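**Q** Here you go, sequence then predicted model.
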Amino acid sequence: MDDLEVEVQGRRIPLEIKTAPVLNEAGEIIYVINAFQDISDRRQAEADRVAAQTLGHELRLLEQVLDVILAGYWDWNIPAHQEYLSPGFKRMFGYEDHELPNTPEAWQDLIVPEDLPGVFACFDRHVQSHGEEPFYNEVRYRHKDGSTVWVMCSGRVIEWDAAGQPLRMVGCHVDISDRKHLELELQESKATLQDILENAPAAIVTLRQLSDRFWVTTYRSGGCDRVFGYTVKELKDTPGLWLSRVVEEDRHVVITNDTSLDSLPYHRTAEYRFRHKDGGIRWISAVQSIRWDDTLQCAIATVIESDITQNKRAELALQDSEVRYRTLLETSPVGIFRNDVTGQCIYANPQLQDMTGLPLEGILGDGWSRNLHPENQDFMAAAWSTFVEQSNLGQEASYQHEYRYFAADGSERWGFVQAVPEYSASGLLVGFVGSTVDITDRKHAEKLLQDSEARYLSILQDQTELIKRCRPDGTIVFVNDALCHYFGLTKEEVIGRRRYPSGTMLLNANGVRSDPQSSATTTSRSDLVEQEGEDKDVLWFIPQFSNVSKIYPDDQSIVDDCLASLSPDQPVSTIEHRVVMSRGVRWMQWTNRAIYNEQGTLIELQAVGRDIHDRKLAEEQVRASEAALLEAQQVAHIGNWMFDPATQTITWSQELYRMFGLDPSQPTPSQQFSV
């Protein structure tokens, strides 16, 4: 049966009714037995069970809400040394719930070591104040991936024992990394801005205008000391000091109480003079900006002031320079001209007018070409046109020419003209500037030199010695007929040639031997002869002098040593060596001369050679006769001595030394001993 509730002495008691019928033998109900049981405890247990289920659901829901909103919370059972760390807490640092134990050591191992003492100190203050001082920290944790996570950690002890010791503490962690990064960036920006303001070469000043039009300085940068010579403190402690140092005639350009604010915003750049603390006058450039601030309901001025004294001095120097430049142009002994970008003449100095005999009006435009020699007019005009065209296209171009022209007296003269493009500071072509000088005297001198050179060459041509001249790079510039005849060559085969077979060594202008074909070590002459073949007609160029010959391989070191010894202090050297020719091996003697300029740089090499083969043969014959005589004396045991009356010296033969048992290395015996 259904349960009943009865009220006994004001208390409602739930009853459970159980009914059992009593039957007779026929199965009929004769009476009913009812039993009543108090089920108050059962009802209370059921209510507690439902309440517990509801509370558990609500707690789980609250935990999820806290985990989402706070990104992680914790519950610390202090005596049991157990601390519940929510899944969101662990995910904040890259860990799953099962990867971190629920102990205080778990978070203590993750926190940056430098921040842990501060957390403990904050906890101690919170406990000692019995919760009056809040537990709040902003600390850094190490993420699983190695990055740093900034966390706001806040908590509170919620249970205490009778002795006032903490039993339970709860709190939350909130990820504030983004906020911290913004704060750090803001701090860095502020520090950078402050650093710029304080270290900028300019003085930066802000002012605010009060309602009575009185300007109040609200900020001065450290640049005031650099610009004005006064520190920020000096200017602040002495009102009116700065304005008193502005040169009185210039005070109208600086911001004062009289500055008109009829139109805002107000921007302008002014220049004024300021009497520096050291007593000197400085030119100051002030960039002034004034705006209206709706929040403060007043005018705000910002002034950036820079010392432009050097620039002002440069401007004055430039003005003086322009005056001097104009004076130089007007008084220069050289003709100077300027042309626009189209190539038309726009200026000619007096010297150019005097040279040409034309007035300025006659030179301007293309009038300068009127007094050119007829044979030079077309060429000079075409060359100038090409120069102008290439310059306007941005191509590298040059204009240097010698030309003939008619002077004011009608005489024919020589001139040298050169011009270069003229560019603006931004790199744009703005015109051309050039100069022309009379070189008639130089041309006459060149003609005389050519005539003298011709006479000199004719003398060389008539010499019987072999003569050649060449540049330091080995290019032959002259050989006489005797040399060509001796080697069976023509001048065309030799002059202007610079042939260096593999392995040929040169002595360059600095006296360093090198291989002109490569940087490798040169091969020997004998190796090269083997490479080229004995019968092949190879033109060997003697190192440094490019002598046309085939040097006998065994004599190559003689040539190399000779050339290596040449220097400004010892420019001449004579050597004897053999050359291989089609008619056999011949002995030659060469006198090599190196010609240096005043700076000690090699500019030309000259050599004079002669055939000494007959002399060498005669010397060889004499040596052979002496050897034969010596051998005959040794065989016949005959010794001899010679006396030179002029020098009063005696010379003994080797055999005579042997016969007397004397040492040939000792001094020769006296005349009396010989007699």
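**A** Perfect, thanks for sending it. Numbering: from 1, shown residues only.
**Q** Only C-alpha atoms from now on, for both contacts and neighbour counts.
**A** Noted.
**Q** Arg213 in helix, strand or coil?
**A** coil (DSSP: H, G, I helix; E, B strand; the rest coil).
**Q** do you know how far it is from Arg220?
**A** 20 Å (C-alpha to C-alpha, to the nearest Å).
**Q** Which one's more surrounded, these two?
**A** Neighbour count, other C-alpha atoms under 10 Å: between Arg213 and Arg220, Arg220 has more, with 20 against 16.
**Q** and Val334, how many neighbours does it have?
**A** Neighbour tally, Val334, other C-alpha under 10 Å: 18.
**Q** does the residue nearest to it when sequence neighbours are not counted belong to a helix or a strand, and which?
**A** Take Val334 and drop its neighbours on the chain: the residue closest to it by C-alpha to C-alpha, 6 or more residues apart in numbering is Val437, 5.4 Å away. Element membership for Val437 (DSSP states H and E) is strand 429-438.
**Q** take a look at this one as well, against the first:
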Amino acid sequence: MDSSSASRDRLNAESVDLQTRMAALESELQQCKLELQQEKAARQDSETRLNAILNRAIASITSFRMYADCHWEYDYYSAGCEAIFGYTAQELTTNQYLWWSRVLPQDQQSVIIPSWANIFAEKVSHREYRFFHKNGSLRWISSTVTSQRDEAEDCWRVTTVDMDISDRKQAEETLRRSEEKLSKIFHNSPAPIAVVTFSEGRFLEVNECFLELTGYSRQEVIGHTVFDLGLLVDVEQASQRIHQLQQRQPLQLQEIDYRTKAGEIRTALSSVDTIEIDGQLCALSISKDHYRSQTGRSRSA
């Protein structure tokens, strides 16, 4: 075989090898393209499902960039913002300061601005503020804020989750007013009222009338037991009353002798029932001072 034939054979062999390697590379390339397409489809599916979850949530989820000069630029508002704030995501992102303009000015200064320090410190924070809904109503909003520093963009990436807690706040206010009313009734009642723990007979609360009749000050009574003060004249009688209460049988206008701070023995008509306070069984006593035992003269207080 001459040299020219050997060269052709070598070239043919190299050509075949090159074609084989090219085919292998093309196959690998096709496989990479397929994997990328699958990954992209999976990512798109995940994003679709995530957006669906966010949009179904009864909350407004917001993503924005916060800069050192305290201005911000929105990247995202979930569809839930319309239920919480009354405005669509487009309205809130188009007008960068629409949300801010609807926050109660008092809460801008006392709640929102102080919370920016936590954003810059990358600390999770929780805040409650009032917001004028698009329909004009004033809503209470609970917000959880998280942040992360983005060095490349020279900003902080912030995410907030806002929920309407107006119903809870209304319930709390109703409860507060109810408790305030009950407190006034308790402390201004013309009848002596006391609350003691069932297990120890330790005073948790008494009203002014109770203090006036017994002669003790509030500091001398609260936190002490009926035994510490020596109020009970007939301990056996008291034990019988306690047994009755243990059977869930309230006392109705029972005569109970008690001793005042000055040592005077008096008799009261008392009605006692059990109540639970902070998980602790207690006795609520409402009395009517009846007469002075040592004189036997009947009287009403």
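**A** The structure has been received and is ready for your questions. Model, not experiment: these values are computed from the prediction.
**Q** neighbours around the residue nearest to Val334 of the first structure, how many?
**A** If we define neighbours as other C-alpha under 10 Å, then Val437 of the first structure has 18 of them.
**Q** Against Arg127 of the second structure, how distant is the nearest residue to Asp154 of the second structure once chain neighbours are set aside?
**A** Nearest non-adjacent residue to Asp154 of the second structure, counting by C-alpha to C-alpha, 6+ apart: Tyr67, 7.2 Å away. To Arg127 of the second structure, Tyr67 of the second structure is 20 Å away according to C-alpha to C-alpha.
**Q** For the strand or helix carrying Thr267 of the second structure, give me the average deviation versus the first structure.
**A** Using DSSP H and E, Thr267 of the second structure falls within strand 265-277. Overlaying the first structure shows strand 265-277 of the second structure at a mean distance of 3.6 Å from the equivalent residues (mean C-alpha distance after the TM-score superposition for the first structure).
**Q** Helix, strand, or coil at the equivalent of Val303 of the first structure over in the second structure?
**A** Aligned against the second structure by TM-score structural alignment, Val303 of the first structure finds its counterpart in Thr160. With three-state DSSP as the basis, Thr160 of the second structure sits in strand.
**Q** Also Val195 of the second structure?
**A** strand.
**Q** With the one 10 residues further on instead?
**A** Glu205 of the second structure carries the three-state label strand when classified by three-state DSSP.
**Q** what's the burial count for the aligned partner of it in the first structure?
**A** Correspondence of Glu205 of the second structure to the first structure, assessed by TM-score structural alignment: Tyr347. Burial of Tyr347 of the first structure is recorded as 18 neighbouring residues (other C-alpha under 10 Å).
**Q** so who does Tyr347 of the first structure touch?
**A** Taking C-alpha atoms under 8 Å, 6 or more residues apart in numbering, we find Tyr347 of the first structure in contact with 337-339, 360, 364.
**Q** Filter those by whether they're kept in the second structure.
**A** Comparing the contacts of Tyr347 of the first structure with the second structure on both residues aligned by TM-score structural alignment, their matches' C-alpha atoms under 8 Å, the contacts found in both are 337-339, 364.
**Q** Tyr405 of the first structure pairs with which position in the second structure?
**A** So, by TM-score structural alignment, Tyr405 of the first structure is matched to Ile256.
**Q** Its match against Ser271, yeah?
**A** No: judged on C-alpha atoms under 8 Å, Ile256 of the second structure makes no contact with Ser271 at a distance of 9.9 Å.
**Q** Quick one: the strands in the stretch 351-500 of the first structure, in order.
**A** 399-406, 412-423, 429-438, 466-470, 476-479 (DSSP state E, counting those that start in this stretch).
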